[in-house]
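Chemist: predicted model and sequence below, questions to follow.
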Amino acid sequence: MGQIPYADTNDSLSVEVHLKHAADVFLVDSINFQHYKAGRSFKYYGGHYTRTPVRISVQGAGRWYLIVHGGGQYKYRFY
């Protein structure tokens, strides 16, 4: 697993992801990121996307991780 992008927020966070191919794109909080890494079920915001760009917004303070499964290379920005 390569470097997983993340961002810290006090309130709300959005991410925009530009995909080259269809992919699963998730935003997960710290607890669910640990579940993901351990291979357990986890809660996430996002899903499977075939169109780009993908935009996901979340509410809640803390650290949020961006997980992109498949799709090859991608570009992203948090805002």
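Modeler: Cool, got the structure.
Chemist: hey, let's count contacts and neighbours off CA atoms from now on
Modeler: Noted.
Chemist: now the farthest one out in this protein, which residue is it?
Modeler: Most distant residue from the mean C-alpha position of the chain: residue 10, 17.3 Å away (CA atoms, centre = their mean).
Chemist: contact partners for that residue?
Modeler: 60, 61, 62 (CA atoms under 8 Å, 6 or more residues apart in numbering).
Chemist: looking at this, residue 32 is in a strand?
Modeler: No: according to DSSP: H, G, I helix; E, B strand; the rest coil, residue 32 belongs to no strand; its state is helix.
Chemist: here comes the other one, which I'd like you to weigh against the first:
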Amino acid sequence: MQIPYCDNPGGPLTVTVHLQHRADVFLVDEQNYRNYKSGHNFRYFGGNATKTPVTITVNGPGRWYLIVDNGSGESYRYQWS
């Protein structure tokens, strides 16, 4: 599965995620995405979501990755703003 990302030129970036069930929802920058992919500790915005929708807002330029881990591969919807 491809990990969604958004290239933010700067300022606030918000993602809203609609889940079917509880899931870990993380928004990470490029360095922390690399750490996540290699199995190392990583810093993130978000956490374990038990309600939907989940809204996460960050500030800062660069590429931001949305990681949704629900343990079962269920689909979810998201929107950047």
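Modeler: Looks like it came in fine. Just so it is clear, the structure is predicted and the values come from calculations on it, not from any experiment.
Chemist: hang on, the earlier thing: how much space between the residue farthest from the centre of the first structure and residue 35 of the first structure?
Modeler: Between residue 10 of the first structure and residue 35 of the first structure the computed distance is 22 Å (CA to CA, to the nearest Å).
Chemist: go on, residue 19 of the first structure?
Modeler: Residue 19 of the first structure is 25 Å from residue 35 of the first structure, by CA to CA.
Chemist: and if you look at residue 57 of the first structure?
Modeler: In terms of CA to CA, residue 57 of the first structure sits 21 Å off from residue 35 of the first structure.
Chemist: ranges for the helices of the second structure?
Modeler: 30-37 (DSSP state H).
Chemist: residue closest to the middle of it?
Modeler: residue 66 (2.5 Å).
Chemist: residues contacting the residue lying closest to that residue once chain neighbours are set aside?
Modeler: Once flanking residues are discounted, residue 66 of the second structure sits nearest to residue 27: 4.8 Å by CA to CA, 6 or more residues apart in numbering. Counting by CA under 8 Å, 6+ apart, residue 27 of the second structure touches 44, 45, 46, 56, 64, 65, 66, 67.
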